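Trainee: predicted model and sequence follow; I will ask about them next.
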Amino acid sequence: MMMETNMLKAKKCKLLTICILLFAVKGVLAEYHMQNFCNDELSFIWETIYQAKLDLSDDNIYDTKSDIYPYDRLGFCEMSLEAWITRYPKFMFYFDYLNLDCDDGHLEFYIGESNTGYANITRVSGLQGNICGTDKPVGVFAVDMQHFRIKYVPKRRQSLTNLFSIIITSYGDGSCPSYGHVCKNSRCIDGDIACNGYDSCGDDSGCDLGTAAIVGIVIGGVAGLAMIISLAVCCFCCMKRSGIKAGTIQNLPTSGANPNVYNQVQVVNQGSPYTYPDVNSTNVVQQSNIRPIYGFNP
């Protein structure tokens, strides 16, 4: 019973550790793959996100079929993105990397939706031409609408990985809520992504914090680290006290036992709890003389 209680405590300790680690990595940027959204939409509303990292790998996208005419080869991958409706109804993005040979295909960036009866063919400002090569476009590109589209046009059937990656952020120009962050360029973004290691503001001002805020972040980080270390030490001590070591053999007291029977042993987590007499003894003890453990009778 004592061993079961200790094992239960150890499980609870592990579960608590996992919960704290998940809380610590809450701010990790959501990552999406464009090839999973061909002829589809990535909605920041439905995904409940304010920033995303989008990349692309080409696994025979040239053979993609049309939704309307499934027997016709579409030959490209086009996805649309939807921003929030009120607080952050616009988009801005910048390239993390570009590794798309122009002989393999190119990218096109459009503003607006493609399901409005006709596709808006207006290109994103600063990206009017087809994008390819290894020199990524420099700067932050803004979309003054709730939707924009990305189109990948391959030249052939091919298998390529890591063709490009962009960091996309939804933002607003109006009044910023208390939980938001006002950038130096007057754009309003969600406060959770203001200082997360990416250029969330588009002008590198996301981490321009006052002295008090910086001190608070440092103190909070140190306190969080101390909590995790304390929890790890506590778990180690709990498991050490329990004395649970898989595969160890513990000798049991043999007072009053027949001297012709060797010490009974218990193997933890390795087989049956029954005990057996020494089969090599010249005087084999009857089974009724064997002392059961854990309430089992062999």
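Mentor: Perfect, I can see it now. Nothing here was measured: the structure is a model prediction, and the numbers come from that model.
Trainee: contacts, neighbours, all on C-alpha from now
Mentor: Will do.
Trainee: quick one: contacts for the residue lying closest to Asn120 once chain neighbours are set aside?
Mentor: Closest residue to Asn120 apart from its sequence neighbours, by CA to CA, 6 or more residues apart in numbering: Gly112 at 6.0 Å. By CA atoms under 8 Å, 6 or more residues apart in numbering, Gly112 lies in contact with 119-120, 145-149.
Trainee: strands - which of these land there?
Mentor: 147-149 (DSSP state E).
Trainee: list the buried residues for stretch 41-59?
Mentor: The neighbour-count check on stretch 41-59 (16 or more other CA atoms under 10 Å) flags 41-42, 44, 49-58 as buried.
Trainee: show me the two of those that sit farthest apart.
Mentor: Greatest spacing in these, by CA to CA: Tyr50 and Asp58 (26.1 Å).
Trainee: please report how far Ala10 lies from Ile249.
Mentor: Distance from Ala10 to Ile249, counting by CA to CA, to the nearest Å: 21 Å.
Trainee: which one's more surrounded, those two?
Mentor: Ala10 (17 against 12; other CA atoms under 10 Å).
Trainee: what residues does the longest strand seen in the chain touch?
Mentor: Using DSSP E, we find that the single longest strand of the chain is strand 159-171. Strand 159-171 has contacts (CA under 8 Å, 6+ apart) with 50-60, 83-84, 87-100, 187-190, 200.
Trainee: can you tell me the helix or strand for Val215?
Mentor: Element membership for Val215, per DSSP states H and E: helix 211-242.
Trainee: residue boundaries of the strands in the protein?
Mentor: Using DSSP E, strands in the chain cover 30-33, 40-43, 51-59, 77-82, 90-98, 105-111, 141-143, 147-154, 159-171, 180-182, 188-190, 249-251, 265-267.
Trainee: give me whichever of those strands is most buried.
Mentor: strand 188-190 (a mean of 25; mean count of other CA atoms under 10 Å).
Trainee: residues making contact with that one?
Mentor: Residues contacting strand 188-190 (CA under 8 Å, 6+ apart): 50, 88, 170-176, 179-183, 200-201.
Trainee: stretch 205-220 too?
Mentor: 181, 183-184, 194-195, 199-200.
Trainee: same list, those, but as JSON lines with distance to Val267 please.
Mentor: JSON lines is the format used below for these (distance: CA to CA, whole Å):
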{"residue": "His181", "distance to Val267": "60"}
{"residue": "Cys183", "distance to Val267": "64"}
{"residue": "Lys184", "distance to Val267": "67"}
{"residue": "Ala194", "distance to Val267": "56"}
{"residue": "Cys195", "distance to Val267": "54"}
{"residue": "Asp199", "distance to Val267": "58"}
{"residue": "Ser200", "distance to Val267": "58"}
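Trainee: alright, now check it against this:
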Amino acid sequence: MQIPVLMFLALLVGQSSAIINYYLESYCNGYSWPIDMSILDTVRLRLTSSLRYNNNMNCSVSLTTSSSKQLMYYFRSFDVENSDSCQYDFLEMHDGTSLRAPYANGFYGKQCGSYVDPFVYTTSNSALTLWFKSDNSNTGKGFDMIITSYHTGICDPDEYSCSNGRCVENYLTCNGYNPCGDHSDCALTVGGIAGIAVGSVC
């Protein structure tokens, strides 16, 4: 029986790799240093580290990756004061390096309200820019999103080939944050381990 090997595989599948957290509240009042996704590969971007975001915020940041790559993104949660036309508090997302770029895929115009969007979206180029603004009254919990750098085509030896044709860094697989965008990053499941266990015992 190869118990040590089985224990290692179980730990490998069960672990969640560390992911770097960024907070949009750190990029307010004119401070907008880009987040380099060509180095980080994936980040978790939250509006605030507090339970609720502040009034009178005006924050923006651009995330950029290598010119041959794109970014995929999805929201884990979204809670911004709701209003007609999102006139009070809102988030804008742009497909490029500035607020003059077209709106990002899936998020046209100002975004507000409370919802969870199950879809994973992609940029058309190598950059994504976010702008958040709040007024002086009601607030919300903010948002929590995952952004990952990827490319399509032939994957490099140190990359993982996702079922949807995307290539991501190998170390991102099985991190619990859906780096492929289609949940195909963790092929060795608990069921697979059970199969290995049966084969090892026999």
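Mentor: Looks like it came in fine. In this text the structure is predicted, and so the values were computed from the model without any measurement.
Trainee: look up how far Asp117 of the second structure lies from the closest residue to Leu91 of the second structure other than its chain neighbours.
Mentor: Counting by CA to CA, 6+ apart, Leu91 of the second structure lies nearest to Phe132, which is 4.4 Å off, once chain neighbours are set aside. Phe132 of the second structure sits 18 Å away from Asp117 of the second structure, going by CA to CA.
Trainee: Gly126 of the first structure -> the second structure?
Mentor: Counting by TM-score structural alignment, Gly126 of the first structure corresponds to Gly106 in the second structure.
Trainee: quick check, its match in contact with Tyr121.
Mentor: Yes: with contact defined as CA atoms under 8 Å, Gly106 of the second structure reaches Tyr121; the gap is 6.8 Å.
Trainee: so who does Cys102 of the first structure touch?
Mentor: 132-133.
Trainee: sorry, that was for Asp58 of the first structure
Mentor: If you count contacts by CA under 8 Å, 6+ apart, then Asp58 of the first structure has 35, 158-161, 163 around it.
Trainee: which among the residues you listed gets closest to Gln266 of the first structure?
Mentor: The closest of those, once distances to Gln266 of the first structure are taken by CA to CA, is Thr161, at 55.4 Å.
Trainee: at the geometric centre of the second structure, which residue sits there?
Mentor: Ile146 (1.4 Å; CA atoms, centre = their mean).
Trainee: under the alignment, what does it map to in the first structure?
Mentor: In the first structure, Ile146 of the second structure lands on Ile167 (TM-score structural alignment).
Trainee: how close does that match get to Ala52 of the first structure?
Mentor: With CA to CA as the criterion, Ile167 of the first structure and Ala52 of the first structure are 6 Å apart.
Trainee: please apply the same query to Ala10 of the first structure.
Mentor: In terms of CA to CA, Ala10 of the first structure sits 37 Å off from Ala52 of the first structure.
Trainee: and for Ile121 of the first structure?
Mentor: For Ile121 of the first structure relative to Ala52 of the first structure (CA to CA), the value is 24 Å.
Trainee: now Gln250 of the first structure
Mentor: In terms of CA to CA, Gln250 of the first structure sits 55 Å off from Ala52 of the first structure.
Trainee: tell me who's in contact with the match of Gly126 of the first structure.
Mentor: Tyr121.
Trainee: what's the counterpart of Lys184 of the first structure in the second structure?
Mentor: By TM-score structural alignment, Lys184 of the first structure lines up with Ser163.
Trainee: neighbours around its match, how many?
Mentor: Ser163 of the second structure has 13 neighbouring residues, counting by other CA under 10 Å.
Trainee: surely it touches Pro179?
Mentor: No: under the criterion of CA under 8 Å, Ser163 of the second structure makes no contact with Pro179, lying 11.6 Å away.
Trainee: relative to Asn6 of the first structure, how far out is the spatially closest residue to Ala10 of the first structure that is not a sequence neighbour?
Mentor: Nearest non-adjacent residue to Ala10 of the first structure, counting by CA to CA, 6+ apart: Met239, 6.3 Å away. Using CA to CA, one gets 7 Å for the distance from Met239 of the first structure to Asn6 of the first structure.
Trainee: swap in Ile61 of the first structure?
Mentor: Taken as CA to CA, the span from Ile61 of the first structure to Asn6 of the first structure is 54 Å.
Trainee: higher neighbour count, these two?
Mentor: Ile61 (24 against 17).
Trainee: quick one: contacts for the more buried one?
Mentor: Ile61 of the first structure neighbours (CA under 8 Å, 6+ apart): 35, 75-77, 154, 157-158.
Trainee: residues contacting the equivalent of Tyr32 of the first structure over in the second structure?
Mentor: Aligning on TM-score structural alignment places Tyr32 of the first structure opposite Tyr22 in the second structure. Applying CA under 8 Å, 6+ apart to Tyr22 of the second structure gives the contacts 43-46.
Trainee: Thr152 of the second structure too?
Mentor: So Thr152 of the second structure contacts 69, 165-167 (CA under 8 Å, 6+ apart).
Trainee: one more time with 7 Å
Mentor: By CA atoms under 7 Å, 6 or more residues apart in numbering, the residues touching Thr152 of the second structure are 165-167.
Trainee: for Asp89 of the second structure, state which of these is nearest.
Mentor: Arg166 (34.6 Å).
Trainee: give me the number of neighbouring residues for that closest one.
Mentor: 21.
Trainee: quick one on the thing from earlier: okay, the ones in strands among the contacts of Gly112 of the first structure in a markdown table with distance to Met227 of the first structure next?
Mentor: Listed next are those as a markdown table, based on distance: CA to CA, whole Å:
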| residue | distance to Met227 of the first structure |
| --- | --- |
| His147 | 43 |
| Phe148 | 43 |
| Arg149 | 44 |
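Trainee: A helix includes Gly195 of the second structure, no?
Mentor: Yes: per DSSP: H, G, I helix; E, B strand; the rest coil, Gly195 of the second structure lies within a helix segment.
Trainee: gap between stretch 205-218 of the first structure and the chain center?
Mentor: 26 Å (CA atoms, centre = their mean, to the nearest Å).
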